[in-house]
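Student: sharing a model that was predicted from the sequence below.
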Amino acid sequence: MKMYTLGAFVLLAIALGVVMTVVDGLLDMLSVSDAVGKIPIIGANLTVAVSIGLIWVLDVSIIQNFTGEMRASWVHIVVDGVLVAGMIPVKNAVVSAIEKGMRA
């Protein structure tokens, strides 16, 4: 894996955090956050759903560089979205390491 790929995933995870803040704020403002949270599958995985939407809107395909073409184009969108959502703990670790380095 090339380093810029990891960087791209971390940057997209940061963007996802910002987008989720906006989505959570809108859901709270509309007083539907509890209702959305109770929707089966989507409620528990709202971050993944938003991440897939973010990848679709940005028209980014990172994993395609490693896998080549998959059976359908939507698979790249879903895989990239799931990977970006999965990169949130890595993003948190990177930010924490940077913060610790700045204090030293």
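Tutor: The structure has been received and is ready for your questions.

Student: only C-alpha atoms from now on, for both contacts and neighbour counts.
Tutor: OK.

Student: where do the helices of this protein begin and end?
Tutor: Counting by DSSP state H, residue ranges of the helices within the chain are 3-29, 33-37, 46-58, 64-67, 73-86, 88-103.

Student: use this one as the comparison:
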Amino acid sequence: SLYGNWAWRISDFYAHFGYQNPMTAYVMSKVDEFKPRSPTGVSDWEMSLERQIEFYEYLQSKEGAFAGGATNSYEGRYETPPANLMNNTFHGMWYEWEPVYHN
């Protein structure tokens, strides 16, 4: 931000395992030399680290592999998904076995 009031922002309606970088979030929140100077930078990166680990847990299958991702845009048009997709959500986003592919 030009005004220093936020550390980062991103926008999309899909997230998947490959978009995450918990190592960077760890370094940015825990290593003094890399901590941002913005007012909420460190706490933003701490939350990012927590959320990424939580997302990994959400995506990890019982067999141990990671699969798929999450979205908030059913059919790529922000439509309301069928009720069965809302049974297991990640912060309001539902599981997508092929993120980005359908669009």
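Tutor: Yep, that arrived. This is a predicted model, so every value here is computed, not measured.

Student: got a TM-score for the pair?
Tutor: Taking TM-score structural alignment, normalised by the length of structure 2 as the basis, the two superposed chains have a TM-score of 0.28; 51 aligned residues with a CA RMSD of 4.3 Å.

Student: would you mind putting the helices of structure 1 into CSV with mean neighbour count alongside?
Tutor: Conversion of these to CSV gives the following (neighbours: other CA atoms under 10 Å):
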stretch, mean neighbour count
helix 3-29, 15
helix 33-37, 13
helix 46-58, 18
helix 64-67, 10
helix 73-86, 20
helix 88-103, 12
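
Student: pretty sure residue 48 of structure 2 sits in a helix.
Tutor: Yes: counting by DSSP: H, G, I helix; E, B strand; the rest coil, one finds residue 48 of structure 2 located in a helix.

Student: so it makes contact with residue 25?
Tutor: Yes: shown here, residue 48 of structure 2 and residue 25 form a contact pair, counting by CA atoms under 8 Å, at 6.3 Å.

Student: immediately after the helix or strand harbouring residue 57 of structure 2, which helix or strand?
Tutor: Using DSSP states H and E, residue 57 of structure 2 maps to helix 41-59. On the C-terminal side of helix 41-59 of structure 2, the closest following helix or strand by DSSP H and E is strand 69-71.

Student: tell me which other helices or strands that next one touches.
Tutor: Helices and strands touching strand 69-71 of structure 2, by 3 or more CA pairs under 8 Å, 6 or more residues apart in numbering; DSSP states H and E, are strand 14-16, strand 93-96.
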